[in-house]
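1. here is the input, now give the coordinates:
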Amino acid sequence: MSRRIVIFAAGSRGDVQPCVALGQALRARGDEVRLVASARYASMTLAAGLGLAPLTADPAEILDSEAGQELLAGGRNPVRFLGGFRRILGPMAERLLAECLAACKDADLVLGPTLGFLPRHVGEHLGVPWGLIHFQPSQPTGAFPHPFVPRAGMLGPWARRASFLAVDQIAWQLSRPFVNPWRRTALGLPPVSLRGPMHATRNEARPVLACFSPAVVPRPADWPAYLHLTGYWFTDDSAYEPPAELAGFLAAGPPPVYVGFGSMVPKDAAATDRIVRAALRLAGVRGVVQGDPGTSDEHVLAVRDVPHAWLFPRTAAVVHHGGAGTTAAGLRAGVPTVVCPFFGDQPYWGERVAALGAGPAPLPFRDLSVPRLAARIRRATGTASIAERAERLGRRVREEDGVARACEIIDTMTA
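-> All right, here's what the predicted structure looks like:
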């Protein structure tokens, strides 16, 4: 029987594209799927045959604002990171929550990330099943600390577990002033206590879909059975036809190095572009960079939007910000990765890449310079062990079918 499934995909492309992949697979099985995402991603969502409930907040505009630049500069400090989100989204909270609720009015199942625990509130209001999506490790464990609190890793298993609970609490205390009034006035539900919804959600064993690879984040022994480490969710970009300029550039010489920072908006984009191009020259490699095609030259091709799944396997290495989606694409391609993280979970993914031997140590974007970036590129492209480990890891990731596994779990949620 066809189900009406709503997936919250608020955020940048790295948050939206995996949800599009999942939505496509569910639609192919006969379900009606609606994504709640920024209107910026309407064309990608609608081209996949999915419904869209557009949010009026644009992630790119947010990151380009003064408050957004402060957020990018906050690194992985959870108080600064989550506090920055509160300052940015607070004035929009009432409108965005209303948009989210309207998008779910006829849902049979609601899925979404833990931020604000929107699936729980809406599912409780509608009386329908709901589950959570983890784009990065968010379940308490004694095996490693929360991605935002790496120093807790040195203090033993109890501190590692406590780091996840601490981030949960910070997130809840910052969102509670918006969420509880919304529960009362719009949903007709009692407010959630100071303790927050996390403890009750885990006690209820609500399904969690962790859409990253066990080859990249090995499953800790203390994660509960209700958390399903599915593997990554990838869209099918095999039908992509490259423009003549790109095809010609790739054919004209050795595989280039890709450099792009996704949805991140550097404070001085022109200076960043100069650093990147100079580092490529110093490293002695050709490059494909994210930027204005009119700035291309013999050694560097600038492109607007090329599917990573198509481009990355044709490169010698990839340099990016370490977003979960871009990291997944690079690892799947089996090529070395250089991560230049800005904030949030990006430093964590850079550390995982280095720990797995698929790339050098991450280079924080705030420390970006021509000699440092050139050195990372030379190490990524000139070290046989990195190339071998990246290729081996890529094979493991390609063997997984995270979307199919997620669909199997979703079937049990509505049975």
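2. contacts, neighbours, all on C-alpha from now
-> Will do.
3. which residues touch stretch 164-184?
-> When contacts are defined by C-alpha atoms under 8 Å, 6 or more residues apart in numbering, stretch 164-184 is touched by residues 78-79, 82-83, 86, 90, 93-94, 97, 115-116, 121, 138-141, 145-146, 148, 189-192, 194-196, 198.
4. can you tell me how far residue 96 is from residue 178?
-> Residue 96 is 11 Å from residue 178, where distance means C-alpha to C-alpha, to the nearest Å.
5. next, the second sequence, to be compared with the first:
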Amino acid sequence: MADVMIAAMPFTGHVVPLLHVAEALAAAGHRVRVHVGSHFADRVRAAGAEHVPWQRAPDFDERDLRAVFPQTGRGGPLGVLTNLEHVFVRTGAGQVHDLLAAWQRRPWDLLVADGFSTGGALVSERLGVPWASVSTGPLTVPSRDLPPPGLPLAPARGPLGRARDTALRGAFAALSRPLRTALRETRAAVGLEPGAVTLEQQWISPHLVLALGIAELEAPRSDLPAHVHFVGSFPPGGADEDLPPGWARALEAPRPVVHVTQGTFGTDPQQLLRPALEALGGRDVTVAAVTGVIGRDALPFDPPPNAVVAARVPYGRLLPRTDVVVTNGGWGGVVAALRHGIPLVVAGADLDKPLVAAMVARSGAGIDLRTGRPPARAVGAAVDRVLAEPSYRRAATGLAARFAAHDTAAEVVGLLERLLRDRAPVRRAGDPWGR
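-> Below you'll find the model as predicted:
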């Protein structure tokens, strides 16, 4: 039995997959602790792990970042960089202090960190112990074959494309200078050489990267590190839970079911829920709308009669009945839909969501609306097209088969146990794209 510490950023989209990792490790007989904000304490304990709270790290609620980080809240690329600086990087020193205190109480054998957990990466470097990072979204591993991570652009083709990507990498380096400064200051604050690790390297374990997803969704690249492993995805929970009141009867109607979700972060219902409900209210479909905010079971506008609304819904019960998912592009929800072979309509606004939308479109499994605030007519036309053209369902079904080829829990535990045993980078065999 090993003692494992898991470090997660306190956002639902980050915590849920890390808790699946915790459950898998606990089921395999390992002792697990999870360092995350107090909002998730009960969920940590339900996963069979011990909660290690954020204390020196500023505890916050993802639904109101500005209460703790007044600099945040702006949209656009600069707003994303500001969020990364203050929420993800500058909290790193506090995370390290919390984790060092936990280490002094009981050292761990292995640390598993959310791919954006600055504290997890820094404390592992400081202690000199191996660690694994979990990619809870599209891969952010930089590549000479691709534009900078996070941009919703197709891979470069030919000399002009390569010149484009070189220019974009230079522009990103200039735009992210405050982020790089913040990282250097954070590293110095916890006793590490400020420039020893670059921004691009900081969140990527040199020992093992568990990429939640499949290679078929990612752009092929020639320089993917050998310790990056695609492991599929954990099944969505809730298969044995009840649907919200009134939902079971509504979903039994003999017509397509369209699930509409604003995700769990950036949950303004005016962005996607309102135009989607306006568009679908006059169609012969059942709309299953989720607000993404616990306690918000109603919308600030009247839903159409063919819609049901709830704060959250057990995906294990909903997705097997769903024909199309309309989403803001959160990675967890997109992967869950594709795991079930469901085509998508994606309205990605910021963070990695435009990239996710572009990935879905390139795969053939859905439509990228190219905005986070689509007009109702665009949502309606996209849903009509996805329902009418079988190619979208065929592409989604093909991706579902690739997900089904993975036993994610067993693969994750097996790879982590290899790292525990060998204390060296865990190399994969072969190329993920079969070249």
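6. TM between them?
-> Once the chains are laid over each other, their TM-score by TM-score structural alignment, normalised by the length of the first structure reads 0.84; 401 aligned residues with a C-alpha RMSD of 3.2 Å.
7. now list the buried members of the contacts of stretch 164-184 of the first structure.
-> Buried subset of the contacts of stretch 164-184 of the first structure (neighbour count, 16 or more other C-alpha atoms under 10 Å): 78, 82-83, 86, 90, 93, 97, 115-116, 121, 138-141, 145-146, 148, 192, 196, 198.
8. where do the helices of the stretch 1-150 of the first structure begin and end?
-> In the stretch 1-150 of the first structure, the helices defined using DSSP state H, counting those that start in this stretch lie at 13-28, 42-47, 59-64, 66-72, 78-89, 93-103, 118-126.
9. same check, this time on the stretch 251-400 of the second structure
-> Under DSSP H, counting those that start in this stretch, the stretch 251-400 of the second structure gives helices at 273-280, 315-318, 331-339, 353-363, 376-388, 390-404.
10. mean offset of the first one relative to the first structure (after superposition)
-> Yep, that's helix 273-280 of the second structure we're talking about. When the first structure is overlaid, helix 273-280 of the second structure sits 2.2 Å from its aligned residues on average, using mean C-alpha distance after the TM-score superposition for the first structure.
11. next one: the fifth one
-> In the superposition with the first structure, the average deviation recorded for helix 376-388 of the second structure is 1.5 Å (mean C-alpha distance after the TM-score superposition for the first structure).
12. what's the first helix or strand after the lengthiest helix in the second structure?
-> For the second structure, the helix with the greatest residue count under DSSP state H is helix 158-175. For helix 158-175 of the second structure, the following helix or strand on the C-terminal side (DSSP states H and E) is helix 177-189.
13. of all the residues in the helix or strand just after that following helix, which ones are buried?
-> Per DSSP H and E, the first helix or strand lying C-terminal to helix 177-189 of the second structure is helix 199-202. Neighbour counts over helix 199-202 of the second structure (16+ other C-alpha under 10 Å) mark 199, 202 as buried.
14. what's the mean distance for the helix or strand just after helix 199-202 of the second structure versus the first structure?
-> Using DSSP H and E, the helix or strand that follows helix 199-202 of the second structure towards the C-terminus is strand 208-211. Compared with the first structure after fitting, strand 208-211 of the second structure deviates on average by 1.7 Å (mean C-alpha distance after the TM-score superposition for the first structure).
15. for the very next helix or strand once past strand 208-211 of the second structure, name the packing helices and strands.
-> For strand 208-211 of the second structure, the following helix or strand on the C-terminal side (DSSP H and E) is strand 228-230. The contact analysis (3 or more C-alpha pairs under 8 Å, 6 or more residues apart in numbering; DSSP states H and E) places strand 228-230 of the second structure against strand 208-211.
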